[in-house]
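Student: sequence unavailable; structure follows:
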């Protein structure tokens, strides 16, 4: 069994400031170093005026967006397809840009919500672990040996789960930025000029 006295403090450090602010809350905040923007704006990517909702009613644009926006499509392949649009009117490419921003931002939003849920589950688990170790350390009303062994086993198991999940956090935290980088590359391809 690991030293009980250091476990709660260690979990607090691992879970970070969001957990410290609200350990028992179901909305434990943002666990990553940098909190992403709530929403990506078309104007940050495409400076020419675009009727941003109109891309859905253009069958060609909607089909193209659904073909290149998903992450399962290799970025090089998506960039090549969009670069091939260099001779198309700016208005058409603007509609494609609007579709890309909306579609990729929707996926990004889902990931952000998922990260917050992940952090809330970690906060609740950390609270449960802390409570278990507090019970084991309690001088009065200590559990009988069988109950104590079961409590120790559960606390150890919960701690292992917590730590394994926490190791995934750096990769999870990068995902919104990965999508933003993909979007930037796709929009850059749309802005490319025809080669002479």
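Tutor: Good, I have the coordinates. Here the structure is a predicted model, which means the values were calculated and not measured. Numbering: from 1, shown residues only.

Student: please count neighbours and contacts with C-alpha atoms only from this point.
Tutor: OK.

Student: quick one, helices of the protein?
Tutor: 4-15, 17-21, 59-68, 75-83, 90-137, 145-191 (DSSP state H).

Student: presented hereafter is structure B, for comparison with structure A:
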């Protein structure tokens, strides 16, 4: 049986000590407990920061709009590298034109789709963080209870063993979640990078006439 020494695991949630290097931990701002990532929290993206042209409503013929929707459905498919979509964008521009208004419409639809996906991911990260905090509190409480039992004149070793088994399980879950934190936190950033790459690809098509 292990020695039951209590320590504040909650600080490990906020500092993500199990998955981030010390330098990264010092650079992070954990004033928001629902945001455990080293990356700065930016809840909403702006079209204007990625697309330098006006995005105006357009009323397209059904066949062109269908082509737009088809192209956008591929642009937002994250398993396809953006650079592999250059022929799709070139073919679209060659067929329907290189106009700023049309390609702005394409970017706007891609932006709205990926920004929506990103918002859902941000919400999921917040839920993830709150679950880690709750689990950390549970682990600390279990350790405190084990300390109390062991300090008794006649410790209930059966109960201590049961608590130790639960503690092992909870710590394993906590550690597994912490190890996946880097991937979880990178997902919104990867979407931002993809949107920027899509913008560059579409802008290049404007000058490819």
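Tutor: Done, it's in. Just so we're clear, the structure is a prediction, and the values are computed from it rather than from any experiment.

Student: quick one on the thing from earlier: in TSV, list the helices of the first structure along with distance to residue 35 of the first structure and mean neighbour count.
Tutor: Formatted as TSV, the helices of the first structure follow (distance: least, CA to CA, whole Å; neighbours: other CA atoms under 10 Å):
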stretch	distance to residue 35 of the first structure	mean neighbour count
helix 4-15	15	16
helix 17-21	11	18
helix 59-68	26	16
helix 75-83	25	17
helix 90-137	9	20
helix 145-191	9	16
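
Student: so can I have a markdown table of the ones you listed showing distance to residue 39 of the first structure?
Tutor: Formatted as a markdown table, the helices of the first structure follow (distance: least, CA to CA, whole Å):
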| stretch | distance to residue 39 of the first structure |
| --- | --- |
| helix 4-15 | 25 |
| helix 17-21 | 21 |
| helix 59-68 | 19 |
| helix 75-83 | 22 |
| helix 90-137 | 7 |
| helix 145-191 | 11 |
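
Student: for residue 43 of the second structure, see how far away the alignment partner in the second structure of residue 31 of the first structure is.
Tutor: Counting by TM-score structural alignment, residue 31 of the first structure lines up with residue 36 in the second structure. Distance, residue 36 of the second structure to residue 43 of the second structure, by CA to CA, to the nearest Å: 14 Å.

Student: who has more neighbours, the two?
Tutor: Between residue 36 of the second structure and residue 43, counted using other CA atoms under 10 Å, residue 36 has the larger neighbour count: 27 against 11.

Student: quick one: contacts for that one?
Tutor: When contacts are counted by CA atoms under 8 Å, 6 or more residues apart in numbering, residue 36 of the second structure touches 13-16, 30, 125-126, 129.

Student: possible to save these as CSV with distance to residue 80 of the second structure?
Tutor: Below are these laid out as CSV (distance: CA to CA, whole Å):
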residue, distance to residue 80 of the second structure
13, 34
14, 34
15, 34
16, 31
30, 34
125, 24
126, 27
129, 29
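
Student: for the aligned residue in the first structure for residue 125 of the second structure, give its distance to residue 44 of the first structure.
Tutor: Under the alignment (TM-score structural alignment), residue 125 of the second structure pairs with residue 115 in the first structure. Distance, residue 115 of the first structure to residue 44 of the first structure, by CA to CA: 24 Å.

Student: what do you get for residue 5 of the first structure?
Tutor: Residue 5 of the first structure is 50 Å from residue 44 of the first structure, by CA to CA.

Student: skipping adjacent residues, who's closest to residue 193 of the first structure in space?
Tutor: residue 86 (5.5 Å; CA to CA, 6 or more residues apart in numbering).

Student: what is the burial count for the one you found?
Tutor: For residue 86 of the first structure, using other CA under 10 Å, the count is 17.

Student: what sits up against stretch 162-178 of the second structure?
Tutor: With CA under 8 Å, 6+ apart as the criterion, stretch 162-178 of the second structure contacts 16, 18-19, 132, 135-136, 139, 142-143, 146.
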